[in-house]
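missing the sequence, but the structure's below:
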């Protein structure tokens, strides 16, 4: 687990920071010499060189500090963009089976806040450490040229501060995991309360939710306070080291026989150096936090995916009604047909899906579904019903290849899914769940998430098919209207219809619905499902529901029952 690293850009930033810090030390010492020497009222010409030096150091410190900040932040932001891309790519194969009980807030904290803390360690730890080390060594060496004894005192301050920083790092690390856990809990409770605010108000639970959030904040405050005590002790230790160094230097300078201005310089040297070394206290805090964050990221990402990549045999899916060809493989006629390039016109042809004796589980050694027999003909409308825990959502996860089966078989167009390309299998399915996410971006961007190559006409058509035509007409900027934070509010019904519009715009031939209208009132839920089925075209639709909404519109209803540890499926024709 590597948190800190060195690069050419960071070394350059550290050197620039070292020059800025050394300029600050030089400014303090030369200013002290100049003040004392000026008090002796010498000829002004004897002070000009020092006056110029003070001005130079005074200008150099902010200039080099600004240059260091530009350089270090440029490196850090570039690294953050690259590592976020790699992290998201590593997270995708783990979704959703390997996320366990982690909620959206916890995952968001991990891949945003934790990753930011890890990358910022280069700015908050590496660069300040290089700068403080360079400036401290320079100050010790130059002071030793004036008085070797005081030079040794400054060097001793460097060593003592290094010991204090090491101890502080251990103290910070011991409690940092507790702080991160408490911070994640605050984010989880806040996200839970905000997403379900309407439900909480309807049952009078806002006070209870507020109490949960208050308790989470109290826990975070308590852990941060405990951690702050160790940090304050380390900061006090640096001040004690600085005071002891100044006292020792004053004693040595008084007995050195040096002139009064030189003695002022020698006394101020450890004071200025101690101020420069004080940044290491904050650096140890950032280091401990970055290590804990990296550990959380490793625990999340260093997992084996729940789906094993299969080999694409012939480059296409054979279906009962034709071929669904991969976008990476051209046919002999030069035509390429892919569910990833289909539009909302409904031209995509659904394949035949078949599950035989299939069992699956989210955890090793556990079975949460099956054995299940299920056949989905092209264009079929099927509802999966049953009690909680019977495996309905697990069945959808297996169909979408988010989870590999434990036993039995799963074929698409007669070909086992293990022999088909994972990306192409997943590209067959559009998924709509009970908590669709609305990006804080334009309406166009929200739809382009599912159909990046679709033009505006296709996006508008998908909105109309999802029952949002009137809503779109009333938006101030049409597809350019901003939704979410900083933009327009979206109701529960509009959110559900927007997710359905995404599914339609994607052109994917199979739509999987996991309680898509669970949080809507019955008339709205019926209208949403009716619009979806009306405009699904030749797509297959498989819906999981507990509330019976839309069952009368389905071709078949599959009831998955739970009895002990075994599960069985019963089917009946709807209507």
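Ah, there it is. Just so it is clear, the model here is predicted, and its values are computed rather than measured.

Could you use CA atoms for every contact and neighbour count after this?
Will do.

Can you tell me the closest non-neighbouring residue to residue 380?
Closest residue to residue 380 apart from its sequence neighbours, by CA to CA, 6 or more residues apart in numbering: residue 540 at 4.9 Å.

And that neighbour, how close does it get to residue 243?
Separation of residue 540 from residue 243 (CA to CA, to the nearest Å): 77 Å.

The two: which has the busier surroundings?
Neighbour tally, residue 540 and residue 243, criterion other CA atoms under 10 Å: the higher count belongs to residue 540, 26 against 15.

That one touches residue 507, doesn't it?
No: using CA atoms under 8 Å, residue 540 makes no contact with residue 507, being 11.6 Å away.

element containing residue 160?
For residue 160, the host element (DSSP states H and E) is helix 148-195.

elements contacting that helix?
When contacts are defined as 3 or more CA pairs under 8 Å, 6 or more residues apart in numbering; DSSP states H and E, helix 148-195 packs onto helix 104-108, helix 127-146, helix 206-254, helix 260-277, helix 279-301.

quick one: secondary structure of residue 384?
strand (DSSP: H, G, I helix; E, B strand; the rest coil).

Could you report the neighbour count for it?
Here the count is done by other CA under 10 Å, and residue 384 has 25 residues near it.

Please apply the same query to the one 3 residues further on.
For residue 387, the tally of surrounding residues (other CA under 10 Å) stands at 13.

again, but for residue 214
Neighbour tally, residue 214, other CA under 10 Å: 15.

Now do it against residue 192, distance only.
In terms of CA to CA, residue 214 sits 14 Å off from residue 192.

do residue 61 as well
Using CA to CA, residue 61 is found at 48 Å from residue 192.

of the helices and strands packed on helix 148-195, which approaches residue 170 most closely?
Ranking these by proximity to residue 170 (CA to CA) places helix 279-301 first, at 7.7 Å.

quick one on the thing from earlier: so for the helix or strand just after the helix holding residue 160, what gets flagged as buried?
Sequence-wise, the next helix or strand downstream of helix 148-195 (DSSP H and E) is helix 197-202. Neighbour-count burial for helix 197-202, counted by 16 or more other CA atoms under 10 Å, picks out residue 200.

adding another structure so you can compare the two:
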């Protein structure tokens, strides 16, 4: 994406607030013109007073000084109020827009991004755009309006005065910002990219701190963070140095502009075409008018980092979702029979199939297990059922309707999921449970906690349901996390329960206890149990064995053991490992 494309897209986001932007520009110009009027009127009073005129000759000018002094403060306050209010409204709209665009990309299109990088885009890059609306967009319009009015004002006394002032104003307002932007281009890009890299590195460091300490890797991580921090400081120092040079050049050009008006006015005063008092006032008017140009180099310097942040945001949201909702979605069927027919799926066109010609039936109220070694395609099947990825070959039907004909969110409403590594949100126990059923009362929560055998643990918590579980629920044991995930699934009360390796990484006793709970609490529900552990599968109505993405065999637990195939070998291997333990 080019800078021009990013700039135009940012402008489109501001377009709904054009009235507020216009008001901000007009108030900004009024503030500068009030400063011009204040300094010019003050200079006129001082010069006129030197001639000892009657006091009545100064009354209007004295009132003018008071007016411009008060008006400047009032206009500046109004400009800041409206410009910042507009900025916060636009940023709020931008955050909502970005999240809404991000949600359909999860999880398929976000897997290649580091979590810290995503966090930097959501927070730091959007915060960077605050400068776009306050320091980049409005100042050029304020400067343009001021330049037109002051050039016309000075030219009314003598065209050469207006032309001379305008030449130096263009040098200060155009040449210096263009030079500043060219010099700031690399520093601005480095600042955005290194800040994102530092955020990503810090998130990785914090999340992996225990392993880093165990393997003496913390020093290396610290060095990386320090190096990125030094690069950010270097970019910031370059920006600060550039800002100082810009201010020096602008002061130079404003002084030269004032000097030009001063020198060009001398022959006019001698010829009687311009009064001496007026000439003094115009010199100060010319000097104060350059205030409108002083914010432009900063705008140019910030523009590069703003566009770099915008490109990072647009790069992400412009990605095509893995699953697109149908143009004319069908109504969600009442039945919940789930059928997979000859399903073949690849994560990328040049990759081998993760699933090949897989078929299975899950009638309402039945239990089906999908087993196999790691890498067999079990979790891929769950992701396809939840419409996280699109499938091209074969069919998946719900109540006789192909999932591609239904809205993805409506499809997911029929499923409750217990994952291998359930995510526990930082917050209270109640908040984590109400994620599945926001309207559930304490009686319903109590029933679910009793069902998943967490009632005794609940009574030990100091604040019951309002106990904070800590960051990502790290205070919970593996068994407690899985049972809490099961409680959420039961609260959702969806007709189909998807269990994706729910007993992985648990010890044998905890695993058997959780399996007993699962079998007890899911009676009468449709259950698709994806696992490589074969505990509790005697209760399944059918077991589908996957190997390298294909169905190797299917049947009941007893039938598969009797056949002596892959399932029997997996069963014998697990029993042998259990005996050794």
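Great, that's in hand. These numbers were taken from a predicted model, which means no experiment stands behind them.

Drop the TM-score for these two in here.
With the length set by TM-score structural alignment, normalised by the length of structure 1, the two chains reach a TM-score of 0.77; 535 aligned residues with a CA RMSD of 4.0 Å.

Map residue 67 of structure 2 across to structure 1 for me.
In structure 1, the residue paired with residue 67 of structure 2 according to TM-score structural alignment is residue 56.

Kindly provide the distance from residue 514 of structure 2 to residue 535 of structure 2.
Separation of residue 514 of structure 2 from residue 535 of structure 2 (CA to CA): 10 Å.

go on, residue 418 of structure 2?
Using CA to CA, residue 418 of structure 2 is found at 17 Å from residue 535 of structure 2.

ok, those two, which is more surrounded?
Using other CA under 10 Å as the criterion, residue 418 of structure 2 and residue 535 rank with residue 418 on top: 24 against 17.

wait, what's in contact with the residue lying closest to that one once chain neighbours are set aside?
The spatial neighbour of residue 418 of structure 2 that comes closest, neighbours along the chain excluded (CA to CA, 6+ apart), is residue 499 at 4.9 Å. Going by CA atoms under 8 Å, 6 or more residues apart in numbering, residue 499 of structure 2 touches 417-419, 527-531.

now do residue 281 of structure 2
Contacts for residue 281 of structure 2 (CA under 8 Å, 6+ apart) come out as 39-44, 47.

Out of those residues, the closest to residue 15 of structure 2 would be?
Using CA to CA, residue 39 comes nearest to residue 15 of structure 2 of these, at 35.6 Å.

what residue of structure 1 takes the place of the closest one?
The pairwise alignment with structure 1 assigns residue 39 of structure 2 to residue 28, based on TM-score structural alignment.

Could you measure from that match over to residue 264 of structure 1?
Distance from residue 28 of structure 1 to residue 264 of structure 1, by CA to CA: 10 Å.

So which of the two has more stuff around it?
Set residue 28 of structure 1 next to residue 264 and count neighbours by other CA under 10 Å: residue 264 wins out with 24 against 21.

Would you confirm that that one contacts residue 33?
Yes: using CA under 8 Å, residue 264 of structure 1 is in contact with residue 33, at 5.8 Å.

Show the contacting residues for the aligned partner of residue 229 of structure 2 in structure 1.
Using TM-score structural alignment, the equivalent of residue 229 of structure 2 in structure 1 is residue 217. Taking CA under 8 Å, 6+ apart as the criterion, residue 217 of structure 1 is in contact with 182, 186.

measure residue 217 of structure 1 to residue 275 of structure 1 for me?
34 Å.

Show me what the host helix or strand of residue 567 of structure 1 is in contact with.
In the assignment (DSSP H and E), residue 567 of structure 1 maps to strand 566-573. Under the criterion CA under 8 Å, 6+ apart, residues 369-373, 390, 555-562 lie in contact with strand 566-573 of structure 1.

That one: how far from the chain's middle?
40 Å (CA atoms, centre = their mean, to the nearest Å).

Ok, stretch 469-487 of structure 2 next?
Distance of stretch 469-487 of structure 2 from the chain centroid (CA atoms, centre = their mean) equals 27 Å.

What is the equivalent residue in structure 1 for residue 86 of structure 2?
Here residue 86 of structure 2 is matched to residue 75 in structure 1, going by TM-score structural alignment.

The residue most central in space within structure 2: what's it in contact with?
For structure 2, residue 122 is the residue whose C-alpha lies nearest the centre (CA atoms, centre = their mean; 2.0 Å). Residue 122 of structure 2 makes contact with 95, 98, according to CA under 8 Å, 6+ apart.

Look at it and give its secondary structure.
Applying three-state DSSP to residue 122 of structure 2 yields a three-state assignment of helix.

mind listing the strands in the stretch 301-450 of structure 2 by residue range?
Under the criterion DSSP state E, counting those that start in this stretch, strands of the stretch 301-450 of structure 2 are mapped to 338-345, 355-362, 367-371, 393-398, 401-402, 415-418.

For these, could you give me CSV that also reports distance to residue 185 of structure 2?
Formatted as CSV, these follow (distance: least, CA to CA, whole Å):
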stretch, distance to residue 185 of structure 2
strand 338-345, 44
strand 355-362, 47
strand 367-371, 55
strand 393-398, 48
strand 401-402, 51
strand 415-418, 48
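
out of those strands, which comes closest to residue 82 of structure 2?
Closest to residue 82 of structure 2 of the strands of the stretch 301-450 of structure 2, according to CA to CA: strand 415-418, at 47.0 Å.

Have a look at how far, on average, that closest one is from structure 1.
Superposing on structure 1 and averaging over aligned pairs (mean CA distance after the TM-score superposition for structure 1), strand 415-418 of structure 2 comes out at 3.7 Å.

Touching that strand from outside, list them.
Contacts for strand 415-418 of structure 2 (CA under 8 Å, 6+ apart): 386, 482, 485-486, 489-490, 492-500, 502.

at 10 Å instead, please
Contact with strand 415-418 of structure 2 is made by 336, 382, 385-386, 436, 482-503, 526-529, as judged by CA atoms under 10 Å, 6 or more residues apart in numbering.

Equivalent analysis for stretch 300-312 of structure 1, please.
The set of residues external to stretch 300-312 of structure 1 that reach it, using CA under 10 Å, 6+ apart, is 87-88, 90-100, 102, 107, 110-111, 294-295, 326, 361-364, 398, 401-405, 416-424.

if we go to 7 Å?
Outside stretch 300-312 of structure 1, the residues within contact range by CA atoms under 7 Å, 6 or more residues apart in numbering are 90-91, 93-94, 97-98, 401-404, 418-422.
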